[in-house]
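Chemist: sequence first, predicted coordinates after that:
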Amino acid sequence: MNPLRRLFLAAPFALAAFAGQAQAQELSLSEISSYLNQLQTAQGDFTQINSDGTISTGTIYIKRPGRIRFEYDAPEKSLVIAGGGSVAIFDARSTDNPQRYPLSETPLSIILQDNVDLTRASMVTGHSSDGTSTTVTAQDPAHPEYGNIQLKFTNPTQLRQWVITDNTGTQTTMVLGDMTIGGGISDRMFNIIAETDNWN
């Protein structure tokens, strides 16, 4: 499977060690849900660790609800956009751009939905703390076959990493750098039709 597609259909969360931090209290599901719902726009660097061990870097843009953009650094020349209920994958190695999938069928849709509520029955399958970070594993309660997303947060609440796992067990890890929270991000950055015209 294309490693870019795995970003949405299968990916594990990995967090860099925070050995120097003081012990932190486990974040509650309500606290994490509130944090995600208040996270309207954000941008920053990312490092993606693919299931085959290869590493990609780039810039991520988030505009909730329902929109996210991954711009991959050269020489990869790839782009992933979620907007309008779809995920579009642009790959320089493909002659069929973009590949499109319903956002609702990807684990990433869990944190991009309008109202994130991790307290819903059967949504969270794992919730733990190692003293420096809180890890939450979530799935769509109605469609667990779509896979899950494992999120890692530091305290004060900040999303640092996620891992998406698909129904085959394939995982992809996204480690987030320091994010700029808030500020304006143009809707056009998530317009799949406009990006298709540019790509061609």
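Modeler: That came through, no problem.
Chemist: use CA for all of it now, contacts and neighbours both
Modeler: Fine.
Chemist: can you show me the strands along this structure?
Modeler: 41-49, 55-63, 67-72, 78-83, 86-91, 99-102, 124-129, 133-139, 148-154, 158-165, 171-181 (DSSP state E).
Chemist: ranking those by burial, who's on top?
Modeler: A comparison of the strands of the chain by mean neighbour count, using mean count of other C-alpha atoms under 10 Å, puts strand 148-154 on top with a mean of 26.
Chemist: and the angle from that strand to strand 124-129?
Modeler: Taking axes from the mean of the first three to the mean of the last three C-alpha atoms, to 10 degrees, strand 148-154 and strand 124-129 form an angle of 20 degrees between their directions.
Chemist: so strand 148-154 versus strand 133-139, what angle?
Modeler: Using the same axes, to 10 degrees: strand 148-154 against strand 133-139 is 160 degrees.
Chemist: show me what counts as buried in the longest helix belonging to the chain.
Modeler: For the chain, the longest helix by residue count, based on DSSP state H, is helix 29-38. By neighbour count on 16 or more other C-alpha atoms under 10 Å, the buried set for helix 29-38 is 29, 32, 33, 34, 36, 37.
Chemist: do you know which of the strands of the chain lies nearest residue 5?
Modeler: Nearest of the strands of the chain to residue 5, taken as C-alpha to C-alpha: strand 86-91 at 7.0 Å.
Chemist: check which helices and strands that closest one sits against.
Modeler: strand 78-83, strand 99-102 (3 or more C-alpha pairs under 8 Å, 6 or more residues apart in numbering; DSSP states H and E).
Chemist: quick one on the thing from earlier: format the strands of the chain as a markdown table; extra columns: distance to residue 24.
Modeler: Shown next, in a markdown table, are the strands of the chain (distance: least, C-alpha to C-alpha, whole Å):
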| stretch | distance to residue 24 |
| --- | --- |
| strand 41-49 | 24 |
| strand 55-63 | 27 |
| strand 67-72 | 29 |
| strand 78-83 | 33 |
| strand 86-91 | 36 |
| strand 99-102 | 37 |
| strand 124-129 | 8 |
| strand 133-139 | 7 |
| strand 148-154 | 8 |
| strand 158-165 | 13 |
| strand 171-181 | 19 |
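Chemist: try this one side by side with the last:
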Amino acid sequence: MMKRILFTFAVVALAIYAGAATAQQLSLAQISQYLNQLETAQGRFTQVNPDGSQIAGTIYIKRPGRIRFEYDPPERSMVIAGGGQLAVFDPRSNTGPDRYPLNQTPLNVILQRDVNLERARMVTGQSYDGTYTTVTARDPDNAEYGAIQLVFSANPIALRQWVITDDIGTRTTVVLGDLVTGGRIGDILFNIRAEMRKWGN
């Protein structure tokens, strides 16, 4: 009986060890390669705002330089990056979307044509909790525009969430569902001027 118990314990211990062995901290080179291979993706997301409120929607990514956040009703806001610009559409605004150069936002870190997190001064922190690798990065040429914290799972490598911290320390978290990658996504979704016409701007 005791031998059977010890044998069972050994099997369980080996299974736990094997499971732990499959989880690993990702290197910056692996993460950069993953992002550079991510050409198109779409899926669901949940956004946690600085005040703790949550809103959900659909995200579309088309690298390089393009992303679109469509929020579920009754929320009518929208965020689009395309043509080197990031536009924030607010239904309460009468002056059109707020627009910013994309390269002056933390999202540029994952949307730029050649992601290289090993580039000097880009990564300011990296950690591993046994399941997820978290990388904090900011554009070294535009550090004053905030930072982005990227959370990845391994086996297979996947981006699970990011946290954007702006220049005054306000944090916004985007938690991603399973992304469908490799599909066709029309460029019109990232055309800021076309979206402005829809909004009557």
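Modeler: That came through, no problem. Because the structure is a prediction, the values reported are computed rather than measured.
Chemist: rewinding a little: what does the longest helix of the first structure contact?
Modeler: Under the criterion C-alpha atoms under 8 Å, 6 or more residues apart in numbering, residues 111, 114, 115, 116, 117, 118, 119, 157, 158 lie in contact with helix 29-38 of the first structure.
Chemist: average offset between that helix and the second structure?
Modeler: Compared with the second structure after fitting, helix 29-38 of the first structure deviates on average by 0.1 Å (mean C-alpha distance after the TM-score superposition for the first structure).
Chemist: residue range for stretch 122-135 of the first structure in the second structure?
Modeler: On the basis of TM-score structural alignment, stretch 122-135 of the first structure is assigned to residues 121-134 in the second structure.
Chemist: list of residues touching the matching stretch?
Modeler: So stretch 121-134 of the second structure is contacted by 20, 23-26, 117, 135-140, 149-154 (C-alpha under 8 Å, 6+ apart).
Chemist: dead centre of the second structure: give me the residue that sits there.
Modeler: Compute the mean C-alpha point of the second structure, and by C-alpha atoms, centre = their mean the closest residue is residue 162, 4.5 Å away.
Chemist: mind listing what the nearest residue to that one once chain neighbours are set aside touches?
Modeler: Nearest in space to residue 162 of the second structure, with sequence neighbours left out and distances taken as C-alpha to C-alpha, 6 or more residues apart in numbering, is residue 150 at 4.5 Å. The neighbourhood of residue 150 of the second structure, defined by C-alpha under 8 Å, 6+ apart, consists of 134, 135, 136, 137, 159, 160, 161, 162, 163.
Chemist: with distance to residue 82 of the second structure added, can I get those residues in TSV?
Modeler: Output for the contacts of residue 150 of the second structure, formatted as TSV (distance: C-alpha to C-alpha, whole Å):
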residue	distance to residue 82 of the second structure
134	27
135	25
136	24
137	21
159	21
160	23
161	21
162	20
163	21
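Chemist: and the furthest pair within the residues you listed?
Modeler: Among these, 137 and 160 lie farthest apart (C-alpha to C-alpha), at 15.7 Å.
Chemist: before we move on, the earlier item: off-centre distance for the longest helix of the first structure?
Modeler: Mean-position distance between helix 29-38 of the first structure and its chain equals 15 Å (C-alpha atoms, centre = their mean, to the nearest Å).
Chemist: same deal with stretch 76-84 of the second structure?
Modeler: Chain-centre distance of stretch 76-84 of the second structure: 15 Å, with C-alpha atoms, centre = their mean.
Chemist: what does that stretch rub up against?
Modeler: So stretch 76-84 of the second structure is contacted by 65-71, 86-91, 101-103, 190-192 (C-alpha under 8 Å, 6+ apart).
Chemist: how does it look with 7 Å?
Modeler: 65-71, 86-91, 101-102, 190-192 (C-alpha atoms under 7 Å, 6 or more residues apart in numbering).
Chemist: rewinding a little: can you check which of the strands of the first structure gets nearest to residue 8 of the first structure?
Modeler: Closest to residue 8 of the first structure of those, according to C-alpha to C-alpha: strand 158-165, at 6.8 Å.
Chemist: ok so, going back, tell me the one among the buried residues of helix 29-38 of the first structure nearest to residue 45 of the first structure.
Modeler: Distances from residue 45 of the first structure to these, taken by C-alpha to C-alpha, are shortest for residue 36, at 18.4 Å.
Chemist: any idea how far the helix ranked longest in the second structure is from the chain center?
Modeler: Ranked by number of residues, the top helix in the second structure under DSSP H is helix 2-22. How far helix 2-22 of the second structure lies from its chain's middle: 36 Å, per C-alpha atoms, centre = their mean.
Chemist: with stretch 124-139 of the first structure instead?
Modeler: On C-alpha atoms, centre = their mean, the centre of stretch 124-139 of the first structure falls 16 Å from the chain's centre.
Chemist: residue contacts, residue 55 of the second structure?
Modeler: Neighbour list for residue 55 of the second structure: 46, 47, 48 [criterion: C-alpha under 7 Å, 6+ apart].
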